[in-house]
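Engineer: Need a 3D model of the following:
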Amino acid sequence: MKKINPFQPNSPVAPGMFAGRQNEIDALKQGLQQTKHGNPMNFLVTGERGIGKSSLVNYIKFLADGSIKSPDFEQFNFVTINIAVSEKMSLVTLIKLIERNIKRQVGKVEKVRNFLDDTWGFIQRIRVMDSGIDKAQSSEDPDLILDELAYSLSATSKRLTSPEKGEERKDGIVFFIDEADNASSELRIGYFFKLLTELLQQDSCGNIMFVAAGLPETTEKLYNSHESSIRVFSELKIRELEVPERYYVIDRGIEEGNEKNTDQTKITKDAKGYISTLSEGYPHFIQQFSFSAFEFNDDGEISAEDVLEGAFRPCGALDAIGSRYYASRYHEQIKSDEYREVLSIMAENLNAWTTRKEINENFSGTEHTLNNALQTLTNRKIILRNPSKRGEYRLQQKGFALWIKLFGERKK
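Structural biologist: Below is the predicted model:
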């Protein structure tokens, strides 16, 4: 019987597998504590794809709703609302999703359900502009809609924190707004957060917390929508895991696998070293390289050779990571073979700084085309420009360089 693979490269890790991020966790726990006692704090979690934003948010959600307990604080008991932003989401759609999720979470008791129907009655007057069913434009002013949203949220929060007889008391509401970088200009996400938090404050509602998560460009989208919206949040920039934290993730996965499987698995120190190096500290990549090594191994001990074979073979770890993270940058976001040639030249140095002179010496196109390529690739954040030395560029990750060398030309 084939062993159950404990590593999960395509989903946030479970709280028991979570490693690192202690400073970020401490800040978010303090935010929960402050919000519980009427002094709300809001957070913006930013980082590159695969860096572990979703796993961190998932861990905090479990803390907030009381599924796991923090050793530093009493157990929390918040209502948690999870919403993922899409590129086509409008302000009206976001508000309707908030209302729908709140009713699902706390509308099971009839008295509360009746209260919510009355409190959120304004929703019935709003027509969804992008539903595909009713294309009529809403005549509601956005400021008026947000004013009514703030009133409904405030009333709901106060009912949850000061319940009537027989109802469960809650600490408040925590909103997790994921993939905030998808927000369109029509959503006006910065305006949404800025005005809503001010209105809640004016209504003396202190038990609502917002945690927004997204790629680094989320900050720019917030600012472009409302310059002051950045001040609503404390920003937590997620970095790569340190080497001991990478080892912890690998060891926890092996331990979990051995709890589920009759046949036990070991892993050598060299194998863990290769996974650590190849992953570059990205939690998703650690999971993927570990998953592929576990799948390739057939003798109960994962070796360095297992890691490398599982990593670089077709349909292996690097191929899977590339399909999810790199292929779009290399194919869909670039329509010129000459631009891709620039990436291939840079990939020879992995993610070390490469001078424009070195690229030009190996480039088959004109100098004008090279200038356009470097400008476009930089603007699209496919490559990085050295801020302290003119004329130097690099790829963001070694993995991207390796994928280009091994699999980049396969589509052609």
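Engineer: Every contact and neighbour count from this point should use C-alpha atoms.
Structural biologist: Fine.
Engineer: how about stretch 62-76: buried residues?
Structural biologist: Buried residues in stretch 62-76, counted by 16 or more other C-alpha atoms under 10 Å: Phe62, Leu63, Ala64, Asp65, Gly66, Ile68, Gln75, Phe76.
Engineer: Run through who's touching it.
Structural biologist: Pro15, Leu32, Gln33, Asn77, Phe78, Val79, Thr80, Asp171, Val174 (C-alpha atoms under 8 Å, 6 or more residues apart in numbering).
Engineer: Check the residues you listed and tell me the two furthest apart.
Structural biologist: Distance extremes for the contacts of stretch 62-76: the farthest pair is Pro15 and Asp171 at 21.5 Å, using C-alpha to C-alpha.
Engineer: The structure of the following sequence is requested for comparison with the preceding one:
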Amino acid sequence: MAHLKRSPFKIDRIESDPKAFGLRITEISTCLESLYNGRNILISGTRGIGKSSLGSQLQTVYQGEKELLKRCRLESNLPKFLTVFYACDDTTTLASLSQDILFQIEHKSSLLPKTKFKKKKITIEMNLGVFKAALENEAVTRSPSSIVTKFAAGLEVSLNSLKEFSEYEGINIFVDELDQLAPKINFGHFLKMLHENLSRDKLDGITFILAGQKGVYTRLLTEDASAERIIRHISIPTLDPNEARYVLDYAASSASPRFQIQNSALQMILSLSAGYPYVIHLLGDAAFNMMKSEKVMTTEDVIHGLEVILKSDKKEKYLNRLTMLTVNQKFVLLTMAKFSSSDI
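Structural biologist: Now for the predicted structure:
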């Protein structure tokens, strides 16, 4: 009788496990050093390269998780920050972004366990209602300077409350998918005004992690040249072969039951994934679902899994990731999709 299997590969969610994360030690070290010194960072790269996962991993360090530091051989007492996340889309406005971030801060603060408090207080009363209501009105007037003033004031109230009643020393805000913002938003200038407001009020306990596709840094510079000094830009590369292999090995060893990946199968996944974490997980998951033996993943499993991908709605998305393959190599993959498993 067939039984359900839990795949150790993650194709539809951000990597939250610091032990499973594929490292780029140089880039991670740069990010952590910048955040430790109170600088905002911008992570850029092509889709599927791991920007969101990196931002998430950096926030785990702010939450007190040391595993990423240990794997990068870094020693640091990064202060504990409350962390929030916001993903932009083409309907995002400056007012909605600011309002939603304040809501998340207030909501997360209300859910803090008692062990996180320095004083006997059940909840942190931030009284952010007036700021959120004002920002809702700004959605109509759309005055960037007014939005910045109210957003900064709300962040100040939040930070002071956290410092007074909890063990948190600051707030880290991760804003993802910046490239999805409509050009009229002019986020670069908004960021500059916000930075000036926070600096003027000496609110150095608030940092931002920003992320977007390749080219987003140039866009911010075009919108306001000050972006060069107020954010540290880190462009992340594809995984090197050793780190890509680590992702596969960790997935196999953490599965239940554990399995081995045949060396030829492993080399095939490494070659076809071209160092993209998303593609490693996509191919690994497809091959895992084709495994005839629960103890070993074979080259045949990878080929059959690839066939499924190339016949699915993920075909174009997958091929677009393979920037390191030649035209002929891509042609071979597409040709494979035309044949059945028995022909392969």
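Engineer: Who has more neighbours out of Pro15 and Asp171 of structure 1?
Structural biologist: Between Pro15 of structure 1 and Asp171, Asp171 has the larger neighbour count (other C-alpha atoms under 10 Å), namely 24 against 17.
Engineer: Tell me which residue of structure 2 matches up with that one.
Structural biologist: The pairwise alignment with structure 2 assigns Asp171 of structure 1 to Glu169, based on TM-score structural alignment.
Engineer: Equivalent analysis for Val342 of structure 1, please.
Structural biologist: Counting by TM-score structural alignment, Val342 of structure 1 has no partner.
Engineer: Check for me that Val342 of structure 1 belongs to a helix.
Structural biologist: Yes: checked against DSSP: H, G, I helix; E, B strand; the rest coil, Val342 of structure 1 lies within a helix.
Engineer: What is the neighbour count of it?
Structural biologist: 20.
Engineer: That one and Ala373 touch, don't they?
Structural biologist: Yes: if you go by C-alpha atoms under 8 Å, Val342 of structure 1 and Ala373 touch, sitting 7.4 Å apart.
Engineer: Out of the buried residues of stretch 62-76 of structure 1, give me the two with the largest separation.
Structural biologist: Phe62 and Gln75 (10.7 Å).
Engineer: just to revisit the earlier point, nearest to Gln22 of structure 1 among the buried residues of stretch 62-76 of structure 1?
Structural biologist: Of the buried residues of stretch 62-76 of structure 1, the one sitting nearest to Gln22 of structure 1 (C-alpha to C-alpha) turns out to be Leu63, at 13.9 Å.
Engineer: Okay, and that closest one sits in which element?
Structural biologist: Per DSSP states H and E, Leu63 of structure 1 falls inside helix 53-64.
Engineer: mind listing what's buried in the helix or strand that that helix is followed by?
Structural biologist: Using DSSP H and E, the helix or strand that follows helix 53-64 of structure 1 in sequence is strand 79-84. For strand 79-84 of structure 1, a neighbour-count test (16+ other C-alpha under 10 Å) marks Val79, Thr80, Ile81, Asn82, Ile83, Ala84 as buried.
Engineer: which residues sit in contact with the third one?
Structural biologist: Same thing as Ile81 of structure 1. Ile98, Asn101, Ile102, Gln105, Ile173, Val174, Phe175, Phe176.
Engineer: What is the burial count for Arg125 of structure 1?
Structural biologist: 10.
Engineer: tell me which element the residue in structure 2 that it lines up against falls in.
Structural biologist: Alignment note (TM-score structural alignment): Arg125 of structure 1 maps to Ala134 of structure 2. Using DSSP H and E, the element containing Ala134 of structure 2 is helix 129-141.
Engineer: Not counting that helix itself, show me its contacts.
Structural biologist: By C-alpha under 8 Å, 6+ apart, helix 129-141 of structure 2 touches 93, 95-96, 98-99, 102-103, 146-147, 150-151, 153-154.
Engineer: Which of the residues in it are classified as buried?
Structural biologist: Buried, per 16+ other C-alpha under 10 Å, within helix 129-141 of structure 2: Phe131, Lys132, Ala134, Leu135, Glu136, Glu138, Ala139.
Engineer: Equivalent analysis for stretch 243-261 of structure 2, please.
Structural biologist: Result for stretch 243-261 of structure 2 [16+ other C-alpha under 10 Å]: buried residues 243-252, 259-261.
Engineer: The stretch 201-344 of structure 2: helices as residue ranges?
Structural biologist: 216-223, 227-230, 241-254, 263-273, 277-290, 299-310, 315-321, 327-336 (DSSP state H, counting those that start in this stretch).
Engineer: Have a look at how far, on average, the fifth one is from structure 1.
Structural biologist: Average distance between helix 277-290 of structure 2 and its aligned residues in structure 1, after superposition and using mean C-alpha distance after the TM-score superposition for structure 1, equals 0.9 Å.
Engineer: need the buried residues of stretch 243-261 of structure 2 in CSV with distance to Arg39 of structure 2, can you?
Structural biologist: Formatted as CSV, the buried residues of stretch 243-261 of structure 2 follow (distance: C-alpha to C-alpha, whole Å):
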residue, distance to Arg39 of structure 2
Glu243, 27
Ala244, 29
Arg245, 32
Tyr246, 30
Val247, 30
Leu248, 33
Asp249, 35
Tyr250, 32
Ala251, 34
Ala252, 37
Phe259, 43
Gln260, 42
Ile261, 42
